[in-house]
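Q: what would the 3D arrangement of this be:
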Amino acid sequence: MSGDDQDAATSAQPVLRVVKGDPTPEELAALVAVVAARNAAAAHAAAAAARPRPRSEWGHPVRAHRTPHRVGPDAWRRSAWA
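A: Predicted coordinates:
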């Protein structure tokens, strides 16, 4: 590590800071795990929101342009050939 890298690493502000109390290392590890999981869930939700959702074909406008049903003998057979 060069001198500039060491200075940047030592002068960096901590992400979490204990203001009151004296937590054990296990309690700090649990807190870090919860914060990391929360950040990961937020990042996953943001990535999922950015992905386009597939369009439902049920309400597609093309479905409104179907041919009308024909009346008469063998109409059920001719309806397949619309």
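
Q: CA only for contacts and neighbour counts going forward, please
A: Will do.

Q: could I get the buried residue list for the lengthiest helix in the chain?
A: Under DSSP state H, the helix in the chain containing the largest number of residues is helix 25-50. Within helix 25-50, no residue counts as buried by 16 or more other CA atoms under 10 Å.

Q: following it in sequence, what is the next regular element?
A: helix 75-78 (DSSP states H and E).

Q: tell me the buried residues in that next one?
A: Buried residues in helix 75-78 (16+ other CA under 10 Å): none.

Q: show me what that helix is packed up against.
A: With contacts defined as 3 or more CA pairs under 8 Å, 6 or more residues apart in numbering; DSSP states H and E, there are no secondary structure elements packing on helix 75-78.

Q: would you do the same for the sequence below? I want to compare the two.
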Amino acid sequence: MTTAAESVLRVEKGLADPEELAAITAVLLARAAAQPADAPAAPRGRNTAGWRRLERTPGFRAPHSWQG
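A: This next block holds a predicted model:
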């Protein structure tokens, strides 16, 4: 039978002491508590891509074109 502590964290590589697991748990809980749950989303910037979509460009460009 597994305890609650064994099902919350899993050590992938190496051996972790109970003190190390308690320390990382405290850090993770402190970080989660520091960020408000209803924080407004960061502004996204512009809605259009900063690069050209090649499928929307004409197939031929003149050799003296500045776009090529």
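
Q: got a TM-score for the two of them?
A: Once the chains are laid over each other, their TM-score by TM-score structural alignment, normalised by the length of structure 2 reads 0.42; 37 aligned residues with a CA RMSD of 2.7 Å.

Q: which helices and strands sit right next to the longest helix of structure 1?
A: Against helix 25-50 of structure 1 (3+ CA pairs under 8 Å, 6+ apart) you get no helix or strand.

Q: and Leu28 of structure 2, what element?
A: helix 18-34.

Q: list the buried residues for that helix?
A: So, applying 16+ other CA under 10 Å, helix 18-34 of structure 2 has no buried residues.

Q: now do it: which elements does it pack against?
A: Packed next to helix 18-34 of structure 2, using 3+ CA pairs under 8 Å, 6+ apart, is no helix or strand.

Q: now with 10 Å?
A: In terms of contacts (3 or more CA pairs under 10 Å, 6 or more residues apart in numbering; DSSP states H and E), helix 18-34 of structure 2 is packed against helix 4-8.

Q: list the contacts of the helix it packs on.
A: Contacts to helix 4-8 of structure 2, defined as CA atoms under 10 Å, 6 or more residues apart in numbering, come from residues 18, 21-22, 25.

Q: now swap in stretch 32-47 of structure 1 and tell me
A: By CA under 10 Å, 6+ apart, the list of residues contacting stretch 32-47 of structure 1 reads 15-16, 26-31, 48-50.
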